Structure formats: C-alpha cells, structure tokens
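Visitor: Compute the structure for the input listed below.
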Amino acid sequence: MYWRYLQSDRNLYLPNDTVSVWGFLKSRYTDEKINEVTLEIASNNWFYFDYKFAPNMGDGTAYESIKLKVVNGFYEGGLELPNLEPGSYQVNVKMGKEIVSSTYIQVEKYVKPEYKIEVTADKKAIFIGEPIQFKAKTAFFEGTPVANLEVNYNFSGLDYQEGNFKTNQMGENTIDYTPQYVEGYQGTQYGYFSAYATLPESGQISASKEFQIYVNNIEVQFTTTLKDGKGVLNAEVHKIDLTPLNDEDPENDSSYLSNPVPGLPISGIVYRNEWKKREIGQYYDFINKVIVPQYDYYTDKTVFQNVTTNTDAAGKAIVNLQLPEDKNVYYTVELSTQDLSGRSMKFEQYFGEMWQYSPYDYNRFYLKSEKETFSVGDSVDVQFMNNEEPVTGGSFLYVSAQNGIYGYEVSNSSKYNTTFDGQFVPNAEISGVYFNGKTYIPAESFNARLDVENNRIVFTAELNQATYKPGETAVVSLKATIFSKATNSTIGAKGVSVNISIVDEALFQLSDQSIDTLEVLFEWVPSGINSTYGSHKNDGYNSMRPMVAGMGGMVKEEAAYDMASEAPAMNASRESSESQKSDGGAIRSEFKDTAFFTSIKLDENGLGTFSFKLPDNVTSWRMTFAGISEELMAGTNIEQCIVTLPYFINTTLNTTYLEGDQ
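Guide: Predicted structure coming up:
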C-alpha cells in the first residue's frame, strides 16, 4: 500500500505522440526503498466497480514499456506511442508485476480548433417574459478577435429557438432572448444558450451558457407532520427577488425570498392511500407439496377530505386534520394555487414518511459523528444509533481499521472516543457491533477523514513578460507557500518538488484536464477488513451491512480506487528545432501540443525559476504546476502564457495527401 500520484501532460494523444509522466510513490507503512518502476502503455482494462471506474489489476497487453529511476519517491519519463489504433489505453506504473498507479489516455487522429467561442450573459436568472442578453465572442486562443465569422446559435429549455449572426470587428455580437410561458411548467427551470461555428472549421468549436428561468414570481413552501392521528399542513409564501441571484456574490444566491404574500388562497384534496393485495396466480411448492397463491400489491387511492385556506399577513397558513392511523395506509394531499401573475401552481405532499409495503420492520444501525473531517490530534467521537435514537443496554465492540485492524475496544456504552492520530491519515474506518444478549448487530461504519486543506500548497507563478512571440524564451518564477498554524501566517513551503506541464489550450478544448494533486495524493484507503463473522446469527432486516468484493479486500460504499471524471495530465515530445529563415523573415515550423514538461526542486523558501523555449504556435499555453513536499503536502495551480504576433495566418491542413491532391 503506497502514497502515490501519477500525472501526464494531457489525456488525448495522436497515434505516434510521446506520453510523458511524473509521479510519486512511497510506502505508507514501512521504510521500503523504491529505486525503480516500470512505465508501460497497455490495453484498456478499466472496469465499473461500486459505482466508479477502477483499473483492472490483471495483465493487459503492454505495447511499450521503459524503466524509470525513482529518486526520493519521485519519477519522471516518457514513452513514444507505437502508432496505436484510435481508442482508450492504460498508462501503468509497475513494481515487478504489480500495478501501483494507473490512469487512462485516449488516442485519436484529432485536429485542434483554430479559435474559440466564449459566451457570457448579463443575468444569471430571469422571470418569464423578462429579457436576457448574451454576448458571443470569437477569438484565437491568444486573444486576437475573429471578425466577420458566421455563427449559429440556439436557445433550449422551456422552448426552442435558433438563429445565426456574424461577429463584428471585435469578434463579438449580442443576442437577446425573452422566454415565454409554457403551460404545465412551474418553479425554476433551466435554459441553455449554445453557439457554434457555421463553417466546417477544424476541430470542435462551440460554447454554451446556462441560466435560470423562474416561471412563478412567488415561492410556496409546504411542510407536513403526522403524529397520533393528527396531521398538520403548513404553508409559507414569499415573493421572489432575483437581485441576489444576479449580483457578483454567489453566497447571496440563497437569499432570493422577499416579502411575504398575504391573502393567497390555497386549496387541496387529501387522499387516503391503502396498500392492498390481489391474487394473480398460483405456484406449486415442491418442498411442502402444496399449492401456494401469488399476490400483487397495489395502492387504492380515495378522496378523504377537501381543504381550503388563505395565507395570513406573514404569508403563512396552517391546516389541522384528523387522519386515522390504519394498517397499510398513508395520506397525501394535492394542493393548488396561483402566483401573482395568475399562473397555476400544483404541489403534492405526504403526511409523515411515505409508507411502502415491506415484509420487514426497518431498523438502521449506524455510527454517528458530528464531524466528517479532522486534523491530526483531534478527538473522534461517535455514537451507536438505531434510526434517530442511541442504542442502550448490551455490549459494544468498536474497531478502527486502515488496510487492516489496528485498534479495538469493548465497551458498555453506545459512545466511543478515540484520537485522530497519524495512523488515521488520510482516513480510517470505525466499525461497531452491538450485542443485545441474543445476537450481534453490526452498524454502518463511520469513515474519519483528514482535513486535507491543512496540507495544501499554494503555487503562484510570475512570467518575465506579459506576452511573447513564437520562438522566444519564457522565464517563470515559482513560489510555493503553506499556512502555518504555529505563526498563523503564510510561509514558504520547504522540500517541494514541482512538475511543470505546458500544453496548448486549444487541445484542452477537445479534451479538458482536471488535476488536484492534494486530493489524489490523499486518496481514500480501504479498511482491509475482508469479511466478518458472528457466532450468534442475526436474521433481522438490514442487520448486515452490504459488502462487495474489491481490491484491497471487501469494502463498503467507497471504491478502493477512484478515477477522476477527467484523467490526470501527461507530456509530449520535448524535441525542439530552430525556426527556418527566409527572405521574408522567420518561418513558423515548430508546432507542438506540449511545449514543455519537466520537474524542479524548489529551495528552502519555496522559490524556484525555470525557462523554456516557446514553439511557433500562436496560442495561449496552459501552465499546470503540481507539487508534493517531503512532508506530504501538495497543491496545484494553473496559469496562462500568451504567445501572439501583430499579424499571423492560421491554416487548416491535412497531415497526409494522395498524389494529385491539391
């Protein structure tokens, strides 16, 4: 079991590209010295496991492999793809035959887009019948406008509209949209504005923007309770003010309710819902040699009572009901009202919890904690619960585990306390078993997780120029800082190794990349408890927690291996060539997807400098910085490096031609 991290410059490659990686590997529990790992490109063996994707630990076909040296836990290198067929492939890091890290890449014969489309809106939320204005901007990736471009657009959500426009000299145009009421809709709906290139440009060139449409100008909130045959229906109505939703502070988004609405009539029908059974057939029980009837269960819904009410000066209304408690019966109410514009609003509420037929009584046993994340040294307090009540009497067994059991305690209390020490990092599973004198009842376990924000490194980068010309050398100054609790201030991070990956932003338009070094490094570790056995069997419903077989043993709910929705980054060729010269000046000939990929060690103050020669692309280069320190702190940051010219020509050409092609 290892601390591990694997990153590539990107996750989309041409069939003969170079895949470069940077990684970290360190034993969690021993002083094992790791000197070498094997990097390989293999067939894709990812499989779906416990609602997540995980790498297959079996042998996949390796197309290429190399040995990489490991120095202080870090390794770096690259593999040339052997002209692979388009498809998905695994990048594996092995120790012997064991895969210790893995990610996936996609191989395609892609063409990068020459420019991008960006869309913005003057509002985030509108009412039905109110206008919203969108601005579409077309520009090359380094910022130069694309003028006089034909662009198609459409609106979707409540209704569908489409059209087209041509950008002005600044590469911009504005489009107005006013949504109209559609019968049957209420509450909050989402609308979408999409813009895409009209001409068959190379690559995928499109953009979209989401916005909220409020069909009604009031919000009606209902709550219901049911106890001892007494039902209570509560209503609360407020006007909606979209000003907080449309300001710049997202923390105000939940403050859109305004003044109460008095005198609003609300009517409804209370229904009695009874589960009934009907015979649908018979089958023969060969063991008992009898004919057994088969039943189907259905709901018989009948009108129980009509209700009407009006909101008071505070916008509230209360309706009290007598709802007899009968076996296999639950109650619902269907309500209707109108907003201040006369638009119909309908709701359905349940009294109490919705009753469903089940041959079992439901008991949920679990360990409850008031906190989810902890710092090293914090107290971890859990309580053994049955539904919403603490379990009383009997005996309790509490077990702490991470890749195996390392602590347990037998107690007569439903409360358990331990300390979040180094063994808990990054997480530990606390399990509980209750013995009531007759049988053992295991609880849903609690996972205590480290508050990883205490281990975050913040990277900042400063370029020696605001913009560059193709072929120039960029000099970048890096700074890594952490927050020190001892000094209550930000200080330089010590012992940091940082990877620098610089990739054309145009490529990420085809396949974006998401990197969070800290979250990956502190990935969830399974408990390692393979199975459990109780000498006193419990046949009660929901008494045994669900278990699934997986890597690292039997695990519950979380997968032993997580895969990000987008693969970590990887690196392409670092070969360089001098631009050729002609009588007219420099000929741009060195075009790359990855401009630079390497790693450096920062000094004791968290400072470092590097330089790299820019290829001939006129673009914006995404500079991704990912670093890990000797103290297992980590962080990620992204900056842009702009390369431009006063005048340039971008062409869309094929990579191969047949004789006679033009």
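
Visitor: contacts and neighbour counts: CA atoms only from here.
Guide: OK.

Visitor: hang on, isn't Lys69 packed against Asn35?
Guide: Yes. With contacts counted by CA atoms under 8 Å, Lys69 reaches Asn35, the gap being 5.9 Å.

Visitor: Tell me which stretches of the stretch 101-250 of the chain form helices.
Guide: Listed in chain order, the helices of the stretch 101-250 of the chain (DSSP state H, counting those that start in this stretch) span 243-246.

Visitor: cool, the chain as well?
Guide: Secondary structure of the chain, counting by DSSP state H: helices at 243-246, 505-510, 517-521.

Visitor: which other helices and strands contact the longest one?
Guide: Spelled out, it's helix 505-510. Packed against helix 505-510 by the contact rule (3 or more CA pairs under 8 Å, 6 or more residues apart in numbering; DSSP states H and E) you find strand 619-629.

Visitor: Check which helices and strands the strand it packs on is in contact with.
Guide: strand 496-504, helix 505-510, helix 517-521, strand 634-643.

Visitor: chain center to the last one, what's the gap?
Guide: When you say that, I think you mean strand 634-643. 21 Å (CA atoms, centre = their mean, to the nearest Å).

Visitor: Give me the residues contacting it.
Guide: Strand 634-643 is contacted from outside by 142, 455-461, 463, 466-470, 515-518, 521, 617-628, using CA atoms under 8 Å, 6 or more residues apart in numbering.

Visitor: One more sequence to fold, the one below, so I can look at both together:
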Amino acid sequence: MKSIIKTLLILTIILALFSFVSAAQTCNINIYGTVKDWKGNNLYRANVDLYINGDLVASDRTDNGKYIIEYEISEGLEGREWKIIATYGGNSLEKTGIIQCSKSYKIDLTIGNLGLVSKRVSEDLLIYGLDLETGKSLKGVHITIANNTPDQVIKEGVTNKDGVFQTQVYGTNLIVTGKYGSNTVTVKPYYFVQGYEDKVYIYTDRPIYRPSQKVFFKVVVWNNTAGNFSISKDVQCNLKIYTPKRDSIYKKEFLTNEFGTFSGNITLSEEPPLGRYQIEVSVYGKKYYGYFEVQEYKKPEYKVDLTPEKKVYINGETAKINLKAEYYFGKPVKGADVVYKITQQYYYPPCKGYDCYYISSPRIVPPPYYPQKPITSGKTKTDNNGIAKIEFNVRSEQESNVIVEAEVIDESRRTVSGSTSLWVAPALFKLEIRTDKRLYKVGEVVHASIKAVDYEKNPISTSVQVKVNRLNWTRYKQEKILVLDKTLRTEANGVAEFDFTTSVEGNYNIEVSGKDKKGNKVKREINIWVNKERWYGTFNRLELILDKDSYESGETAKLLINSPIRDFSAFITIEGDKIYGYQYITTDGTSALIDIPIKSEYSPNVHISAILAKEGNRYIDNIILKVPPKDKNITVEIISDKKEYTPRETAKFTIKTLKNGNPIDTELSLGLVDKAIYALSKDITENIFDFFYSERPNRVNTAYSWYYYPYLVEERAIGVEGTPIPTPAEAPAPAVKKIGASEFAPFTVRKYFPDTAYWNANIKTKNGIAKVEIPIPDTLTTWRATAKALSLNKEVGENKEEIITSKKLIARLETPRFITSGDELLISGIIHNYLNTTAEVQVSLEASGLKILDEVNKTLTIAPEDSERIDWRVVADNCCSAKIKLIALTSYESDAMELAIPIIPHGIEKINATTGILTDNNNSVDIVITYPKGTINNASSAILYISPSIAGTALDALEYLAGYPYGCVEQTMSRFLPDVIVSNTLSELKLENKKLEKELPDMVSKGLQRLYKFQHSDGGWGWWEKDEANPFMTAYVVYGLTLAEYNKYYIDEKVLNNGIISLKEQIASVDNLNTKSYMLYVLSFHEKVDLSDLFANRDKLNDYAKSLIALAYVNNNNTDNAITIIKELEDSAKCTSTECSWGGETWHYRWEQNDIETTAYVIKAFIALDSDNPKIPLAINYLVRRKNGNYWTSTKSTATAIFA
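Guide: The predicted model follows:
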C-alpha cells in the first residue's frame, strides 16, 4: 500500500512539474503602431500581417491609421525572426525583428510613393513605374513578373528613362512586383481575351412588308482572324427565318460566292403573324441576325417635315418653325389643316467623372425624370406651297428641350404627322465650373476656374459673381455660412480663376452667376467635400482634345492635354488591338500639346489613353482617334436618265463604282423602293462601310497598383424622330360643279402599286459600270434607289438616289384598307390638275363587289395647281372582294386608278364537317353537304379530304400539338402530354417527321423540368408551386409521367414514386366519384386498385368516368366487370346512321366530360374489350367530323383524340 502511495506521489510531482514547465513555455508578443502614407496621412483599412517562420499567424486592419497585433508565442521560438507586412492597395512595406518573450514593439509604417501601371493585351505587357507624389516616371524600378504565386518568377527587368518596362509573357494570373529603394509594390495585370468577331451583314430590300408580299434578302460574310478580315468564299451558311412567335417559316443552306455573299427570297403567307421577324444566319459555329417587320399598313401619300429656323433659342425669344407638307409625287399639299402641340422638357446635364457618383457609395446617379410640360397648341393651314408657319414664345430659366408635333390632314381626310425639337437656353451664354478635385483635406487650397461660352462654344468675356457657402444642417434645416463672395471677369478665352482655403470640414457649395446683355440670368453650381483626413481617389478632370475629327495616314494629330493640376507629368499610350506606342511628357502649367504621327495601322481607329498622378491622386482620360480606311471606301454613283417619270415608263440607271476616282469592279445590289415605306419604318440596316469598318474596341487591359474609383465616359446618343402611321379623319365633301363633256385624251388604268419596284442582289460591274433598266410601276410617288457594292479586295460602299413618278393630271382614289360586308361608307376621289390651264374634268367611279348609291359621273372645273375631292356613298352588299376604279378625263391628259379591296364577311367562321367511310363491302359513299342557314356563299368553301386510314385523318394535327411548355401546372401539362402523345404516335405508326423528331426530346425535357419544379414536398401537384396539392392535378401529372416513361423518356423515379404515394393518400379524401375514377385509372398503371365501390355506384358516374373504370379493370385483368360497363356505354351512346358519340355534360374539371374526350376514351375502352364493336367506326367518324381544320377544340382534346 505504501509503495502505491509513493508511486502516486512521485507521479503527481512529475505531472505538477510538467504542468509548470508547460506553463512556462508560452508568452505573448505585442506589436502596434500606425500606417501612414509618405505625406504622414493616416491610412484607413490598411492590412497589417504578422509572419513567423514564413507562416501568416495574425492580421489586423487599420482604424484611423492604427493597428494592434497580439500573438501567443512558444518560448522555443524566442530569438527567431518575425516579420510584419503592411499593404495598402498594391503598395506594401515590411519590417522585421527578433522575437523576445512578453515584449511590446511599436512599429510605425510608412507606405511608399511607388506606383505601377500595367497594360496588357494578349502576350504583350507594359509596366509603367511612377512617383505617386510628383507624378514623374521612375527609372530603375526593378520589375519581377511571376505567375500564380510570387515565387514562380518567369521574367525580370528594369524600367527605362520613361519609367517603362515592356516584354512578352505568357500566363493568365500574373503578379508584377516593383521594387524601388525601400518601396515595394505589386499589381495584377488584367487578362481578358476579347474574341475577334466575324462580320456577317444581313439586309433586306426594305424594312417592312405586308402579308403575301415577297421578302428579298442578301448576306455578306467576312471571316476575322486576329483582327484581319478575309472574304468568306465557298462557305456553307444556314439561314432561317422566324416569326415573332419564334416559329420557323424558312430554312435553307447556302454557299457563299467569290464575293462572300448569297441571296434569296421568301413569300409571306396570306395571314402571317404581325410583328418583328428574325433572319438567323449560322456560319463558323456562330449565329448572326437581321430583322424586318410585317404589318397590315397603308402607305402615307405625303410627308410632313418641320424645321426650326434655328436650333437654339434664348429665354423670351419667339421660336419660328417652318412646316412643309409634300406629296410623294413631288407636289405641295395645299390648304391642308394643321393641328400642332408644343411641349417642353427640362434638361438635366449629363454627369461627368465623379459627378456621377455619390461619395458614400460609388454608384451611378441617374438623372431625374422630367415629364413633358404643355406650352401651347393651335391650328393653321398650309399655303399654296404646302408651307405653314408655327410661332410661339419660349420661356425657361434653365436649359430645356422643346418638342413640336404637328398633324396634317389633306383632302383625303388622312392624317400624317411630323415632329422636331429645339433647344431653349436661359441666357446667351452658359457657365461652367471646374475644381481641381472634389474632395479636400481641411486647410487645403481649392483651385477653381469658371468658363463662359455661348451655345456655339465661343468664349465670352463677362462679369460673374462667385459665392462659396459651407452648408450646415441643424435639426433638419440647412443654413449657409458664407466663405467667399467676389466678382470676377472672364478673359477673352472665357476663363476666370479663383482660389480659397478650406478651414472646416463639411459640404461646400460653389455658385457662379451672371447676366447676359438682355438681362437674362445664368447660374451654375457644384458641391465639394472637405474631410479631416486625406481622400485618395481618381476624380477624373483630365481632358484630352484632338484638333480634328478624323485623320489620314501620314498626317500628324495634335493632342491637347488639359490637366487639373499644374506642372504635371503624363504617360500617354496609343492602344487598340495592341499597344502601338507611348509618350512620356513633363510640362509646366496646366496644358500641353503633343504630336501624334498617324500610321496606316491605326485605321479605322485607335484609343489614346493618358494617366496623370500627383499627391496620390490619379487622373485618367481617353479619346478615340479616328483614321477612316478611305482606301476601303467605294464611291457609288447612281445616275438616272431623268429625275421624273410617268407610270410604265422605263427608267434607265447607270451605276458607277469608283475608288479614288478610278473604276473598280464590284458586285452590287440595287433596290428601288417606294419612299413612303420609310415613313412607316426607318431603315434599320447599318451603312455597309460603317458596318465592316466600324469602331475598333480597345483590347488593352489596364490595372493600377494603388486604390482608385471608377470613372465614367460620357456617351451621346442622337435620336431620329419617325413619322407615325396616319389615321383617317372625316370631313364634309365639297360642292361639285357639273359642266359639259368634250373629247378626252386616252388613258391607261393604273393598278400595279408595288412597294418594291425592283430588286437585284447580284449585279456585276464591268470597268466600274453597270446599266439597269427598270419599268416604273403605276404608283405616283418618290422612289428611293439604294445600291450597296463590294469588291474582291474588301472595299465596300453604298449610295441612295431618288426619282419621282408623277402626271399632269392625277386621279387619287381614297379607300379604307378593308371593308366589312354590310358597311355603308364614303369612297373619295381627289383630282389634281398640274396642267398649265384650267381643266374641265369628267370624273366617274366604277365598282364591282360594291353598290354605288350616288351618281357615278360628275364634272369638275379645276384651276392649275389645284385639286378637288368628290365623295360617293357605297354599300358592301357582298363578299369577299371589291374592285374600285376612278377615272378622270380631260382633252389634255387623262388618268385612271383601280384598287382591289378585301371585304370581310360580317359573321363568324364556322367549320362543319361531313364524313363518309369506304369499306370492302361498300366501295362508294354519297356525301350531302348542307350549308347552315345564314351561310355567306362567297366566303364559304367545301374541301374534300381522302385518307387511306382512320389514323391518317389525325396526323395533320401532330405539328399543331407539339410545343414548348409554359405557365402553371395545367398549362405545362397541356403542352407536355400532347408532346408525349405525338412522340408515341410517331413511334407506333412508324412515321417520319424530322422536325418533330429533332424538337420533341427538348420539348419533353423542358416539360419534365417544369413538372419536377412544381412538385410539392408531399409528392403531389397543385395548380402552382406553392399552393395546396390538388387530387386531379396530381393524377394528371402522374398520368403524363407514366406515358412519358412508357415512351422511353427517362423519368426521375423518385419524383414519380412520390407522386404515386401522394395520389394514393389523396384518393381517400376525394368524395367526387368522377374525380376518383380518374385517379384510380391513373393508379391502375402502377398497381392493382380497388374499383368495387365505383362499380357498385356506376349509375352515378358519367360516361367519361365509366370508360376510365373499364380501362382500369383492363389494367387489373378483370374483364368481366369491364364488359358490363361497355354494354352500358353501348346503351348510352348518341348515334345516327353515320356516327356515335358520348358526353356533352359539364363536369368539375371543364374539359373532362366534353364530347371529344369522352368519345375518345370510350373508343379506347371499346378497342381494349370489343375491337369489332360496330360503334367504333361510327365514333371515329364523329371525331373526324368534329375537327376544326387540323385540330379539335384544344391541345388536350386534340391529343386525346389522336391517342384514341
């Protein structure tokens, strides 16, 4: 016992000693201090990391420049080295020391002023080293380039006298480290590879079409290899055309010719979907798109242009607008009513640079919405030249936009609109304020400048008042504390400068104001912020200005650099597909002018980028230098033998293609289109030269080693206002004067009015010349000829010219676009006299398909350059089309015009089907077609379909059924289930339909994913994802999944099994026997079900439910009870000598007891139990007769009928 106690005592002493030693082996190290920049400013959120033996063991982030790191260190590490690294942005600084137990170290760290800029494109890398305090470049910065981690060094070098180190390097995750003295800084070059897009130019003969019209298209394909284009010769392209509903209506493969082009056409159907159509071209594994519109339109017969006498008006002036209305056949619209309205919308100047950001959160500040404010409205008339003057006073104490809209109504009562806008300024000049930055430290000097310019950007010398107020908020009230109030005068250059010193932190408002010589006030103000600590940002006020809009190779561009800081150094790079070069400059003052020699490789453009830095702030700007590739521009001349033609004359066009004045052989397309079309839809096709030689993006990625905030580049969009489609108006008819007749000049009835008079996609010039002769249609209008040319050397160009078709005597027939049978309406004829003498005109109206209620012959006396309108009352007493002819006869010249107008039946479309069956015993059948009472004979037709089998009558509905799922569970199933049934039908009948075979798997897959998503947590389905499970909807989905699985589609077994479990659980709570019948029928596909209760109460079931119970018995191999039900269904059939049907009542679920689906399920039950039943062909005959064209009443009914 004593030995045990002694042993325990020794062990206890050893453990106590061990515990004492262990406690003695740990101690704490404490490191604290500040992190400042090289000017002594505390840095916020700088990272400070502690390393021991190369391992990161502790970190802190500065708060107001201070940090504290405490770490428990084992005594065994005493005497080893510790290292702390402070990082701020990309700048870093490290300090080392020796570990001493329980000692505190005060380490103040100063981040250096070394900065790095990286510019990378592909494998090319440029590093620029600079002093962030002075902004000057640094020679001798040691550059280390690593990949992925700093120790994987792949290249080293030293910056040159301009602070630049250039090299080629591979790797996507580069780390660049620069060391200069005690300063170390890192930057991670961005590596983002922009692909080179091929160019596929798709265009049509015009932008908009009517149903039944022909669409002509042409496609030009160029391949782009690393920025170098080549013509794609003998390349296979697939072209598809889609309706607005994304239905494909055209598909064809093309092979490009030697010019890289192909062309084709498509004729639209009589009733196509209206809207925007898409042309899709697939080539080189990518898809490219073009567009056109299809609408039911009527072209305007005249145009309305509004032009302000000047674009800028000053507050208080009278604005003058000239309105001109002109027929497309070149004559003025005289004496037309003009209704105009004028609205005003205040202008919010676009933000620039840091003005677009809140200081607390760098996000874009959207301009406020200013609604249009009514100014005035009025009425006037056009004069004999088609001119109307609109005048109104403009008043606005701030810049605003005034919109003038006018509607013109001519004798035809049709309305054509036009619009324009003008600028209203509060004074003759405007003021701009610029400060060197927006955030300052207390005690700093604010350098500010004012610039006064007029609205032509000319400098103005004028007196201005400057007020600086510090804004102070007290209890939700703002007070202004005056800091500066002085009067200045801008110099001849429009500029005045002033300084003031900040003394208190807060928000400062700088306001400048003045008056023009008319006494109008002008004012502009900005805010600046003053903090106790220094703010480091990139508030961009650097400005780059080029002396020209564009240049040619060999010229020298002058680049003006306006700096927000005095005595600056700037690093300028020329960028684009690569880094073309750089310049480093230093200068006194705030501006510098440098020369940039233009090289041919700069075409079509390069990007000029400039970087300035001083006192830790960064200023950047870029500008696009354009070098249009004029050597790639073809001059296209379209020369007509004359400018004005009469209908059915032949216009002779000569097209010349020139390069630098010399002929060049090309392939060109030529279209001649009614100009009125472009009033309905603007030409959306980009100019071919601008498309192929458009602005080149900047592929150079730039990164910085020090913190910055993003800046914005201002973008301007120029909008072109369109002319809306006119709407008809009503006006009383003028009096008609009757006079005697005389001998008349002969005439030709004008009846051919195409929108495109001519199109040829593949005209070849020889020695730069092509000649084309075009018969001019009957339309009296302006025709626009558009030619687009391209050569084998990638030169392109286009041009447009216009010709006019007109007559000395014009008969215009004004009709609606369509008429409804039974309508009584006015048909108007307008006669224009452009003869040199007063004309006695014999006018008559002829019509077929319409009854004219007034005297058809009338006589007018019309003065030169004048017109008269005549109205006839007509009634549409028939269907389905009418031809109306207007004839105007004089002894000098005559004219006649004929239009065909559709007459829509006044009724509803109804399809009645009659069927017959041929058998071995009966090889002929008599079918009597009885038209229902009230049938409109001209609008009705009888179509005989002969099918070799019953199945054949249903197959034309397959494509109607197939579609992509959408909407709720029921809507999804109404697409998914028919898709599955179509798939089953194709498989069972061994039918070939490549389109459906390709699309159905994707359709079914998308339907499955939606159904999986809609499944509830209890395994059931409702109408939506988040509602309660519904008994019928659960059965409906399980049935669909079951059929899909039967047709060899992969079904998630967990989803289906959970659905079956939920279905079984819900059956017990369902009282409606018809619903329960459907649920048990679906369940019978998976297990044996108890149908005894339903069989005992079958007298309460409808025929639909009975057929389901019979089929469920078949699934359970119980044919006795099933046959009993079949006999009852035989007795409940509604039969005639040729057909049988069941159903017709309304049940809880709206379509489960309709006659189509009930009859279909009864047929399935009969075929399963009594396939020779004579009622089967009669029932099928009923289904065939009830088809509505190619389908039944719904997708579900159609699918069920086919499945039967």
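
Visitor: how about Val21 of structure 1, what's its partner in structure 2?
Guide: Alignment note (TM-score structural alignment): Val21 of structure 1 maps to Phe217 of structure 2.

Visitor: Excluding chain neighbours, what is closest to its match?
Guide: In this structure, Phe217 of structure 2 finds its nearest non-sequential neighbour in Thr204, 4.2 Å apart by CA to CA, 6 or more residues apart in numbering.

Visitor: how far away is the one you found from Ile634 of structure 2?
Guide: 21 Å (CA to CA, to the nearest Å).

Visitor: So between these two, which is more surrounded?
Guide: Ile634 (28 against 24; other CA atoms under 10 Å).

Visitor: Which residue in structure 1 aligns with that one?
Guide: With TM-score structural alignment as the criterion, Ile634 of structure 2 pairs with Ile457.

Visitor: For its match, which non-adjacent residue is closest in space?
Guide: Gly635 (4.4 Å).

Visitor: got it, and Gln580 of structure 1?
Guide: Nearest to Gln580 of structure 1 is Ile587, by CA to CA, 6+ apart, at 5.5 Å.

Visitor: I'd guessed the one you found sits against Pro615; true?
Guide: No. Distance between Ile587 of structure 1 and Pro615: 11.8 Å, which falls outside the contact criterion (CA under 8 Å).

Visitor: Give me the number of neighbouring residues for Ile175 of structure 1.
Guide: Ile175 of structure 1, neighbours per other CA under 10 Å, totals 15.

Visitor: thinking again about what came up before, which of Ile587 and Pro615 of structure 1 has more neighbours?
Guide: Pro615 (26 against 13).

Visitor: And for Phe20 of structure 2, the neighbour number?
Guide: Phe20 of structure 2 has 11 nearby residues by other CA under 10 Å.

Visitor: Contacts only, for the aligned partner of Ala480 of structure 1 in structure 2.
Guide: Residue pairing (TM-score structural alignment): Ala480 of structure 1 is matched to Thr657 of structure 2. Contact analysis of Thr657 of structure 2 by CA under 8 Å, 6+ apart lists Ile634, Thr635, Val636, Glu637, Pro663, Ile664, Asp665, Thr666, Thr765, Gly768, Ile769, Ala789.

Visitor: redo that, cut-off 7 Å
Guide: Contacts for Thr657 of structure 2 (CA atoms under 7 Å, 6 or more residues apart in numbering) come out as Ile634, Thr635, Val636, Glu637, Pro663, Ile664, Gly768, Ile769.
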